[in-house]
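1. Requesting a structural model of the entry that follows:
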Amino acid sequence: MAMLDETLDDWGTARLTLNRPERHNAFNADLIAALTEAFTRLSAVPDVRAIILSGAGKSFSAGADLDWMRAAATWSEADNQADAMRLSDMLAAINNCAKPVIVVAHGHVTGGGVGLVACADMAVAIDGAQFRLSEVRLGLTPATISPFVIAKIGAAARRWFLTAEAFTADQALAMGLVNEIATDADAAEAIVAHWLAHIGQAAPQAIADAKRLALDFADQPITDELREETARRIAARRVSREGREGINAFLTKGKPSWVLE
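-> Below is the predicted model of the structure:
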């Protein structure tokens, strides 16, 4: 059985499902490699318009597989650093993916599972989901996921990193880790469908470039150099095929070629 299930529909929605339900979709080296490969590959596929990541079974993801972590404790520090970089590479592949990434989180969302949610562009939590950054209880720290989690929830990380206490979907919403809460799986699917409908009206490369704006300019001071870069980027968009087509369609009340029904 594959640790990561993948489907692609006619609309261009790729669905990735973590498929280790007996381990609450905990990471091991194979699942990390599968996620890295899938997001890297799908990021470059023109027909893919969005990627949805969810988990099979009772939980979205319980973070690191403890048997894998037990084995890692016997490795050298250099081997552990290389292993941690593979996890970081996986998170970066999700965070930097050129496609909109949507996470549907349910059940237990622990440690690295929180990292997955933090790397998404949009996330919906199903009511009853329980989040926890539990590393310090194991004598560890959330070091590898920390850049992605801090980028999403900011100073709130200081509490949750240190106490390792559980927090609810409502608390995750309040701190910006998730964008919506759904009462059940059907309601979550309706929220995802709403997001997809809007994504389907937008130019794919413009979406990729807009995502880079959000990633590149977050928390940056507004300098002359930054303003110059923003001018360069919009100039490139204006003369791009998408830019010209989109403006022309708006002025002529037409429909751009990228619009999905």
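2. going forward, measure contacts and count neighbours with C-alpha atoms only.
-> Fine.
3. what comes up buried for stretch 43-62?
-> Within stretch 43-62, the residues that qualify as buried by neighbour count (16 or more other CA atoms under 10 Å) are 43, 47-57, 59-62.
4. Enumerate every residue touching residue 42.
-> 48, 99 (CA atoms under 8 Å, 6 or more residues apart in numbering).
5. after the host helix or strand of it comes which helix or strand?
-> Per DSSP states H and E: residue 42 is located in helix 29-43. Later in the chain than helix 29-43, the nearest helix or strand by DSSP H and E is strand 50-55.
6. helix or strand right after that next one?
-> Counting by DSSP H and E, what follows strand 50-55 is helix 66-72.
7. Output the contacting helices and strands for the helix or strand following that following helix.
-> Counting by DSSP H and E, the element after helix 66-72 in chain order, helix or strand, is helix 77-95. Helix 77-95 sits against helix 29-43, helix 112-118, with contacts defined as 3 or more CA pairs under 8 Å, 6 or more residues apart in numbering; DSSP states H and E.
8. let's see it at 10 Å
-> helix 29-43, helix 66-72, helix 112-118, helix 146-153 (3 or more CA pairs under 10 Å, 6 or more residues apart in numbering; DSSP states H and E).
9. Now that helix: buried residues?
-> 86-95.
10. likewise stretch 191-203?
-> 191-192, 196, 199-200, 202-203.
11. who touches that stretch?
-> Contact with stretch 191-203 is made by 11-13, 49-52, 99-100, 102-104, 122-124, 180-182, 185-190, 207, 209, 242-243, 245-246, 255-261, as judged by CA atoms under 10 Å, 6 or more residues apart in numbering.
12. Sitting in helices, which of these do you find?
-> Counting by DSSP state H, the contacts of stretch 191-203 place 185-190, 207, 209, 242-243, 245-246 in helices.
13. For these, which PyMOL command selects only the ones that are buried?
-> Those of these that count as buried under 16+ other CA under 10 Å are selected in PyMOL with:
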select buried, resi 188+207+209+242+243+245+246
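14. and the angle from the helix holding residue 42 to strand 50-55?
-> 160 degrees (axes from the mean of the first three to the mean of the last three CA atoms, to 10 degrees).
15. From the chain's centre, how far out is helix 29-43? Work that out for me.
-> 13 Å (CA atoms, centre = their mean, to the nearest Å).
16. One more: stretch 7-23?
-> For stretch 7-23, the distance to the chain centre is 14 Å (CA atoms, centre = their mean).
17. Next: stretch 47-66.
-> 10 Å.
18. ok, now stretch 63-82?
-> Worked out by CA atoms, centre = their mean, stretch 63-82 lies 24 Å from the chain centre.
19. Also this sequence, please, to line up against the first:
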Amino acid sequence: MDHVNLEIDGRGVATLHLARSEKRNALSAQMMDEITQTARDLDANAAVRVVILAAEGAVFCAGGDLGWMRDQMASDDATRGKEARRLAGMLQALNTMSKPLIGRVQGDAFGGGVGMCCVCDAVVAFDAAMFGLTETKLGLIPATIGPYVMARMGEGRARQVFMSSRRFDAKEALGLGIVTRVVPAAELDAAVATEVDPYLSCAPGAVAAAKAYARSYGPVIDDATIDRSIAALLKQWASAEAGEGIAAFFEKRKPNWI
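-> Below is the predicted model of the structure:
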């Protein structure tokens, strides 16, 4: 695989690294497919006890690749639907993984990067990391990540940051529920280890059953919910604002609503 790296140690701890650091780990079509397949493979691997979602480079994930988004502006409805489902499928593969999923956020997380935090069971973040749901600056909306953001944050807290594209720091992300622990860079790996280690003393089947049970009491994110999120994204992709926002970004100018 080109855009993810995977390591599995002798304890059964797998680390899935986003490995597109030259593009700030922005989610391209290929990267999304690789994450989805790796998540499924890890879920099916009985030797894997815990999964760490990490990233290479200075940025955890800058969100969706803007070149991929620009391609959608010129695509037909069928192609757009396929691409939106690719993104939704990646998030659902991570969210439904039966293994505990621990986020190691060593840098900034925007858009889809926040969505990836919200599908983790625990997230340890570098204290200087910045976060943001920045889609509306581009004329888009956080559609396919929306169900997971709402499940993690709740509507009231989510509405503080869901529509404004405002960037916020790790301390605020902790208060919003996006991350569960904030530490200095030097303590990041030790803090991740404190999240991982307890699972190695637990019965794997019981952990998987407990996770599924907990999810059953949370908001329902089923096929209908995912279809609704895809429809919302397709509607916004077709809007004049999305076309203007993406064009303005690549032309290095302000969009016409500023």
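20. still on that earlier bit, post-alignment, the helix holding residue 42 of structure 1 versus structure 2, mean distance?
-> Comparing helix 29-43 of structure 1 with its match in structure 2 after superposition yields a mean distance of 0.4 Å (mean CA distance after the TM-score superposition for structure 1).
21. Quick check: buried residues in that helix?
-> Buried residues in helix 29-43 of structure 1 (16+ other CA under 10 Å): 31-32, 34-36, 38-40, 42-43.
22. Most widely separated two among these?
-> Within the buried residues of helix 29-43 of structure 1, 31 and 43 form the most distant pair, 18.0 Å apart (CA to CA).
23. what about the strands in the stretch 151-261 of structure 1?
-> 167-168, 180-182 (DSSP state E, counting those that start in this stretch).
24. packing partners for the last one?
-> So that's strand 180-182 of structure 1. Checked by 3+ CA pairs under 10 Å, 6+ apart, strand 180-182 of structure 1 has strand 101-105, strand 122-126, helix 169-174, helix 185-199 packed alongside it.
25. so where is it in structure 2?
-> Mapped onto structure 2 with TM-score structural alignment as the criterion, strand 180-182 of structure 1 occupies residues 181-183.
26. same check, this time on the first one
-> With the alignment judged by TM-score structural alignment, the segment of structure 2 matched to strand 167-168 of structure 1 spans residues 168-169.
27. what's the average distance of that stretch to structure 1?
-> Following superposition, stretch 168-169 of structure 2 is found to deviate from structure 1 by 0.9 Å on average (mean CA distance after the TM-score superposition for structure 1).
28. can you list contacts of that stretch?
-> 108, 126-133, 161.
29. closest to residue 73 of structure 2 among those?
-> residue 133 (20.4 Å).
30. okay, now the closest one: neighbour count?
-> 27 (other CA atoms under 10 Å).
31. So it is in contact with residue 117, correct?
-> No: using CA atoms under 10 Å as the test, residue 133 of structure 2 is too far from residue 117 to be in contact (11.9 Å).
32. what sits in contact with each of these two?
-> By CA under 10 Å, 6+ apart, the residues touching both residue 133 of structure 2 and residue 117 are 109-110, 149.
33. does residue 128 of structure 1 count as helix, strand or coil?
-> coil (DSSP: H, G, I helix; E, B strand; the rest coil).
34. That one contacts residue 107, doesn't it?
-> Yes: judged on CA under 10 Å, residue 128 of structure 1 makes contact with residue 107 at a distance of 6.6 Å.
35. More neighbours: which of these two?
-> Using other CA under 10 Å as the criterion, residue 128 of structure 1 and residue 107 rank with residue 107 on top: 20 against 17.
36. quick one, what contacts the more buried one?
-> 24, 55, 57-62, 125-131 are the contacts of residue 107 of structure 1 under CA under 10 Å, 6+ apart.
37. Recalculate using a threshold of 7 Å.
-> The contact partners of residue 107 of structure 1, taken as CA atoms under 7 Å, 6 or more residues apart in numbering, are 58-60, 128-130.
38. Tell me the one among those nearest to residue 234 of structure 1.
-> residue 60 (37.9 Å).
39. tell me the secondary structure for the residue nearest the centre of structure 1?
-> Nearest residue to the geometric centre of structure 1 (CA atoms, centre = their mean): residue 120, 2.1 Å. Under three-state DSSP, residue 120 of structure 1 falls in the coil class.
40. List the contacts of it.
-> 95, 101-103.
41. By neighbours, which of the contacts of stretch 168-169 of structure 2 wins?
-> Ranked by neighbours (other CA under 10 Å), those are led by residue 133, which has 27 neighbours.
42. To which residue of structure 1 is that residue aligned?
-> Match for residue 133 of structure 2 (TM-score structural alignment): residue 133.
43. so what's its match up against?
-> Here residue 133 of structure 1 is in contact with 110-111, 160-161, 164 (CA under 7 Å, 6+ apart).
44. How many residues are close by the residue nearest to residue 27 of structure 1 when sequence neighbours are not counted?
-> Nearest non-adjacent residue to residue 27 of structure 1, counting by CA to CA, 6 or more residues apart in numbering: residue 64, 4.6 Å away. For residue 64 of structure 1, the count of nearby residues is 21 (other CA under 10 Å).
45. residue contacts, residue 64 of structure 1?
-> Contacts of residue 64 of structure 1 by CA under 7 Å, 6+ apart are 26-28, 112.
46. follow-up on the earlier one: how near is the residue nearest to the centre of structure 1 to residue 227 of structure 1?
-> Counting by CA to CA, to the nearest Å, the gap from residue 120 of structure 1 to residue 227 of structure 1 is 27 Å.
47. follow-up on the earlier one: just curious, which of the contacts of residue 133 of structure 1 is nearest to residue 6 of structure 1?
-> Closest to residue 6 of structure 1, out of all of those and judged by CA to CA, is residue 110, at 22.7 Å.
48. was I right about the closest one contacting residue 60?
-> No: contact criterion CA atoms under 7 Å: residue 110 of structure 1 and residue 60 do not qualify, at 8.7 Å.
49. I'd guessed residue 80 of structure 1 sits against residue 72; true?
-> Yes: counting by CA under 7 Å, residue 72 is a contact partner of residue 80 of structure 1 at 6.5 Å.
50. before we move on, the earlier item: which residues touch the nearest residue to the match of residue 133 of structure 2 once chain neighbours are set aside?
-> Once flanking residues are discounted, residue 133 of structure 1 sits nearest to residue 111: 4.6 Å by CA to CA, 6+ apart. For residue 111 of structure 1, the contacting residues are 62-63, 132-135, by CA under 7 Å, 6+ apart.
51. Need those residues in TSV (columns: distance to residue 232 of structure 1).
-> TSV is the format used below for the contacts of residue 111 of structure 1 (distance: CA to CA, whole Å):
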residue	distance to residue 232 of structure 1
62	43
63	40
132	41
133	40
134	43
135	42
